[in-house]
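1. Prediction below, plus the sequence it came from.
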Amino acid sequence: MKKFLLIFLLLIAAGSAYAQRYKSHTVAKGENVYRIAKRYNTTPEAIYKINPTAKDGVKEGEILAIPIVDDEEYKTHVVEKGDTVYNLSKKYNISTETFYLLNPEAKNGINIGQVLNVGKIEKKDPSAIDGGSVVGKENVLDSLKIIPKERKIVRFITHKVKRKETLYGISKRYKVTVEDIKKHNKRLYSEQIKKKDKLRIPVFEDESSPTEIVIDSTTTRLSTTTRYTIKPKDTRYSISRRHGITIGELERLNPNMDTNLPVGMQITVPTSIFVSLEDTVQPGFELYEVKPKETIYRILKRTGISADSLFKMNPYLRDGLKAGMVITIPKDTLMTTTNLVEAGGIIDLGKSLNNFAPKKVAVMLPFSLDTLNFEAIKDTEEYLKNKTSLRIALDLYSGVLIAVDSARTRGITTELNVFDTKKNDNEKYIKELIGQNNFENTDVVIGPLYQNNAEVVASELKKYNTPIFSPASRKESALYDNFFQTRPTNVMLQDKIISYVEKDSTAKNIIIIAQQGKRHEEIKEKLKAKFPNAKIAKIEEGNYLYEVRLNKVLHKSMPNWVFLESNDVAMLSNVIPLLNAKAESHQVTLFTTDKNTAFDSDDIKNEQLSKLHLHYPSVDKEFDNKVVVEGEEVTPFVKRYKKEYGIDPNNWAIRGFDIAYDILLRLGAAENLYQAASFEGTTEYVENKFEYSKKLLGGYYNKASYLIKFDDDLKLTIVE
């Protein structure tokens, strides 16, 4: 109960706990944003977000606002010729172990020009370090902001939105800001623009009438065009690269272009040839298409090459990096998950982290805070005891909190926003909740708990393409492409154990013992279809099995593999002892497609299940039951959880951690969760594993699960 009350306090304080603090930093001679980011254990993207003008470079004496990550500052060193990890460790009087902790990327080697952390800067005054002071966001930003000059609007013009246009692109074409457009088209605060929309664009005093402006260095090349005939093996990338334009610019020149690029088709391209692929792509190099929102920093992290090398291979990058641009990189330098697959198809996303931009995560669970009386502690404790959905929500949330902190130690920072969905079938309230908050830049929503609520959120946030991860429901969504089902369905679990038995069913006597009723009749028919020669034990009225009926289906000289399908404690307590008595004499092994709560009843003896070597499919490894995995020890998460809350985590707390930690690592190893869902292989954590697939119609589902058996001495062992 103390744990639940503690989590409630954390929940109430969530707004303040995750409020970002800042400190100011005066740029020293020779410093750049990347080196400053290393000093404060943050990322260049985080600094650019608060200091947009820093993208154009920083000057000595300039003051920047720096987000505080761990309130530590680090000494930095720029790698020079002849530097080694060992020499630098000696030079800065730190151990090589500490060096690698400060610079995990150094395990793959260090390069000339690379910036490394080589020790912490000792704090003399906790409120001021080398001219940097820790203050609230408003104070720092207020001290840096420039009061904009108010501009007078003289008239408006109308712009008709074209295919694939964005607000940002339109704002640049007309020399206004996105906010200027939204102010005069207020529906855009809650809606996205669509083709053929008509927008009011303001024209400000002392400015010429806005005209369409191409904002990159390709203006002159786009001014004169010619026709180009598609050749075999041509791609949009190769054509764009050859003519020095982005894929987006190629598509704007050819709005009706067939994306299949049939040989012989003619398209419009710039007259001048910017660079020939044949001349630039030398042996040992390859082409790479820049992804949306990708930065040069991310490319450097993913490839492990230096900035100087990248610019030498792609000199036009100094004009700016754009999505769709095709650049040259050394072959086999991109870190992908395909070469990280370990035994059993498990992948370690921690080895391929490259996207360290802060993640914006929303948690939506039924806390029902409005029904609690915090002044009456006894009433609150009684409510917590009796409200199952609330206990599950609190357990999930406690796991998410530790996942966020664990991801932070790997360089992934998270802005966590928590929302109370209150109850099931709460469509009107949830729509109001979403309407009152800005979800446009949210990377992912974890929750809601109930399927109905989760589908409402998926529907409302589909316009932003925001992924919704359902933490508990086993129901699939056939409606929404942005819906992620994290728990395998009952059908998937059934198929897993049926497939296992099917692979080794030769010379086995398959027996089916199924409870009466529609639900169990369906699984019985499914088993009969898979095992046509299976014997069916007759069940009497009241779900009772006589020993004589069992003897008729057992085989004395052949192993007996028995499927027991029931959720009736009385039936299980009747059948299992009968099977247990025959376990040795008739080589009986027990299976079930659904190990439900009836199997955990006090009337069912685990000693008998152990003797029968019960096999069953499971969503998780069942930590509480101490599943044995050879060589596995208690995880850091379990230790951390027990230290934080004073008790071992239950299955829901572990599930909250596993889901959130997997999501954050996937975001750190990819541009977004849709790209991360395509990773080949399975991710696995404390109890749960994940391997997502996309349905033809609908969202994503997790097809990863476990097959567990009762072994001797009451131990549980993972079979698959």
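-> Perfect, thanks for sending it. From a predicted model like this one, the values you see are computed outputs, not experimental measurements.
2. CA atoms for contacts and neighbours, from now on please.
-> Fine.
3. For stretch 597-611, could you pull out the residues that count as buried?
-> Going by neighbour count (16 or more other CA atoms under 10 Å), the buried part of stretch 597-611 is 598-599, 604, 606, 608-611.
4. Just send the residues you listed back as a markdown table, with secondary structure and distance to Thr280 too.
-> Formatted as a markdown table, the buried residues of stretch 597-611 follow (DSSP: H, G, I helix; E, B strand; the rest coil; distance: CA to CA, whole Å):
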| residue | secondary structure | distance to Thr280 |
| --- | --- | --- |
| Ala598 | helix | 68 |
| Phe599 | helix | 67 |
| Ile604 | coil | 72 |
| Asn606 | helix | 69 |
| Gln608 | helix | 71 |
| Leu609 | helix | 67 |
| Ser610 | helix | 66 |
| Lys611 | helix | 69 |
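5. Mind picking the two most distant members of those residues?
-> Ala598 and Lys611 (18.3 Å; CA to CA).
6. Just the helices from the stretch 301-450 of the chain, written as ranges.
-> Taking DSSP state H, counting those that start in this stretch, the helices of the stretch 301-450 of the chain run over residues 307-313, 377-386, 388-408, 427-435.
7. Leu101 is nearest to which of those helices?
-> Between these, helix 388-408 lies closest to Leu101; by CA to CA that is 13.6 Å.
8. Give the buried residues for that closest one.
-> Here helix 388-408 shows 389-404, 406-408 as buried, counting by 16+ other CA under 10 Å.
9. From start to finish, how long is stretch 266-277 in a straight line?
-> Terminal residues of stretch 266-277 lie 20 Å apart, using CA to CA, to the nearest Å.
10. Export the buried residues of stretch 597-611 as JSON lines, with columns for distance to Arg302.
-> Shown next, in JSON lines, are these (distance: CA to CA, whole Å):
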{"residue": "Ala598", "distance to Arg302": "50"}
{"residue": "Phe599", "distance to Arg302": "49"}
{"residue": "Ile604", "distance to Arg302": "54"}
{"residue": "Asn606", "distance to Arg302": "50"}
{"residue": "Gln608", "distance to Arg302": "53"}
{"residue": "Leu609", "distance to Arg302": "50"}
{"residue": "Ser610", "distance to Arg302": "49"}
{"residue": "Lys611", "distance to Arg302": "52"}
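11. Put this next to the previous one:
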Amino acid sequence: MGIKRKLFVTVLLAIAAMPLSAQSTVAHEIVKGNTIYSLAKEYGSTVEAINEANPNIGVRSLVIGETLMIPIPKDTLVNQDVDSQVPNQSNTQAPEYEVYLVKRKDTPESLTASWGLPDVEAFFTLNPDARIQWSKGMALVKPANAAAMAFKTPTNSKETNDTTASLGNDIHVACILPFFLDQYVNEGPGRKRSELSFSYRQGVELAIEEFTKDSSLVIDVQFFDSMNQRDTVQGIVQGLITNQPDLVLGPMYSSRLMQLKGTPLEELAVNLISKQESVRNTGLWNDVVSEDVFWSAIKSFHDLPQQQDTANDSTVVLPRKLLVVGINSGKSAKASRYLINDLEAEEYLLIEGDNSWIHNEQLAALDSTIGYDLVITENDPAYILDVLRNLRSVNLDYHWYTHEYQALDNGLVSSVFARETVHMFNANFTDYDREESTEFIREFRNRFERHPDRMAIEGYDNAKFHLLRLTQGTTSWRGVRKGFSFENASRENSFVEMRSFKNLRWELQQ
């Protein structure tokens, strides 16, 4: 079931489509650069007449290769040199349509056959809403004569957006979220995730409202429930291919995101929250900063010449060494090798072992005359605490360099960081010192009468950035919570900032 913010009523277009008096029609195959306005001007017709003769285009953009019926006055001369113009005889029928109400046993496939349409795609071209909702009594557009069926079904081409080079003043956004509507109503297990999706939707709604407030843009957003039995992702994808949007936010889960791979929607879609490696090997816009980016930032920071703190002249400055601790297999081993690559043996100390963690006991015997820059490459919170327990058992000078997936997403509480000097590399952090954050919270509470949660902020940031990218060419932007950096035509977010834990809070380091 599709959840719409803006309703297009195709039935009204069908009712309005009456045979045109004192007119003949020309079949025109759409080519790049065509718009309804340019066709009306070229043929001496009107936008209203073309829309009436082709009710199937009332809810979407033109599609290259599609055939439109162009009504023209009988006394209008048609330029015979234009290949795409095929004038009909003066007695050619104008397309006629009628309203059909869905019956209990009707299906798109059965109506396609009974109406004599060439295939089910032709049915959905006339009735795009039928892809996302289907119920007894639903009004459909039905061809009433042969001329009404004489159009081509749009092909699934990546060049299917409206044929003008720019977006114009209308932007169409599709947002695919797991609302779990059936389970939500029945208090099922999907309820909690459904509530998170509705929070995300509220963030998207607010971003669009703010974006259009001071501009001439018209942004239409349509929401889909990817967990509803009717709204299978495959069905949603097929519907969106016909009515191709400018931006697709979601789906959320990697298995459903991968269903967009290889479709015309792949390069329009955004990965919102999935950290799965498979998502990175696609044409999707990947808003999630990968762990590899954080390791790269930590390595680059460590390789920089470090300025010593001279505020206290009595402080003894110790020589420092990179201390890498982890498991000798899997992603931990890969990260450890990356961090020590290109370093001389005397510049680092690598302590790693198997899943027994017995190797961590070596930390209690480290040389206390050396300062250590600690990096833990295993993300298991219990492992991290075991490393810190061993280090705390002796008097050592060490700084811990971590990232948000360890420090913020692992369930570690703030008291863990109070006993060390901790520096965190992150891409997501709601900083209440920023004016943008307090302004967003104020607007959100006024609009929805509640405090925004994490998902609401994510929805706001993701929608706002990608609208900026589409309309202004923005490649880098810091939202309320999330940062974005898509430099050098990359589709991988590489935004990173550094924060240090001071005064029981994470403070941004310039």
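-> Alright, I've got the coordinates. All values reported here derive from a predicted model rather than from experimental measurement.
12. Just the TM-score for the two chains, thanks.
-> The TM-score (TM-score structural alignment, normalised by the length of structure 2) is 0.65; 411 aligned residues with a CA RMSD of 4.8 Å.
13. ok, back up a step: for Ala454 of structure 1, state which of the buried residues of stretch 597-611 of structure 1 is nearest.
-> Of the buried residues of stretch 597-611 of structure 1, the one sitting nearest to Ala454 of structure 1 (CA to CA) turns out to be Ala598, at 28.6 Å.
14. Give the aligned equivalent of Leu310 of structure 1 in structure 2.
-> Taking TM-score structural alignment, Leu310 of structure 1 has no aligned residue in structure 2.
15. what's the burial count for Leu310 of structure 1?
-> 19 (other CA atoms under 10 Å).
16. Now it: closest residue in space, sequence neighbours ignored.
-> Ile329 (7.1 Å; CA to CA, 6 or more residues apart in numbering).
17. Now for the one you found, how many residues are close by?
-> Neighbour tally, Ile329 of structure 1, other CA under 10 Å: 21.
18. do you know how far it is from Leu716 of structure 1?
-> 49 Å.
19. do the same with Phe374 of structure 1
-> Computed as CA to CA, the Phe374 of structure 1 to Leu716 of structure 1 distance reads 42 Å.
20. the more surrounded of those two?
-> Shown here are Phe374 of structure 1 and Leu716; by other CA under 10 Å, Leu716 has more neighbours (23 against 13).
21. Just list the residues touching the aligned residue in structure 1 for Ile171 of structure 2, thanks.
-> Ile171 of structure 2 maps onto Lys359 in structure 1, with residues paired by TM-score structural alignment. Lys359 of structure 1 makes contact with 412-415, 442-443, 664, 667, according to CA atoms under 8 Å, 6 or more residues apart in numbering.
22. let's see it at 7 Å
-> 413-415, 443 (CA atoms under 7 Å, 6 or more residues apart in numbering).
23. do the same with Lys192 of structure 2
-> Counted by CA under 7 Å, 6+ apart, Lys192 of structure 2 has zero contacts.
24. From Ala40 of structure 2, how far off is it?
-> When Lys192 of structure 2 is compared with Ala40 of structure 2 (using CA to CA), they lie 51 Å apart.
25. Walking through the stretch 401-510 of structure 2, point out its helices one by one.
-> 404-407, 435-448, 454-472.
26. so what secondary structure elements neighbour the shortest one?
-> Helices and strands in packing contact with helix 404-407 of structure 2 are listed as strand 421-426; criterion 3 or more CA pairs under 7 Å, 6 or more residues apart in numbering; DSSP states H and E.
27. The longest one now?
-> Judged by 3+ CA pairs under 7 Å, 6+ apart, the packing partners of helix 454-472 of structure 2 are helix 191-213.
28. got the angle between the helix it packs on and helix 454-472?
-> Relative orientation of helix 191-213 of structure 2 versus helix 454-472 (axes from the mean of the first three to the mean of the last three CA atoms, to 10 degrees): 30 degrees.
29. what's the spacing between helix 191-213 of structure 2 and its chain's center?
-> Counting by CA atoms, centre = their mean, to the nearest Å, helix 191-213 of structure 2 is centred 13 Å from the centre of its parent chain.
30. Go ahead and confirm the residue nearest to Leu310 of structure 1 touches Glu286.
-> Yes. Taking contacts as CA atoms under 7 Å, Ile329 of structure 1 lies within contact range of Glu286: 5.6 Å.
31. quick one: secondary structure of the residue of structure 1 most remote from its centre?
-> Going by CA atoms, centre = their mean, the residue of structure 1 most distant from its centre is Val548, 54.8 Å out. State at Val548 of structure 1, reduced to three classes by DSSP: H, G, I helix; E, B strand; the rest coil: helix.
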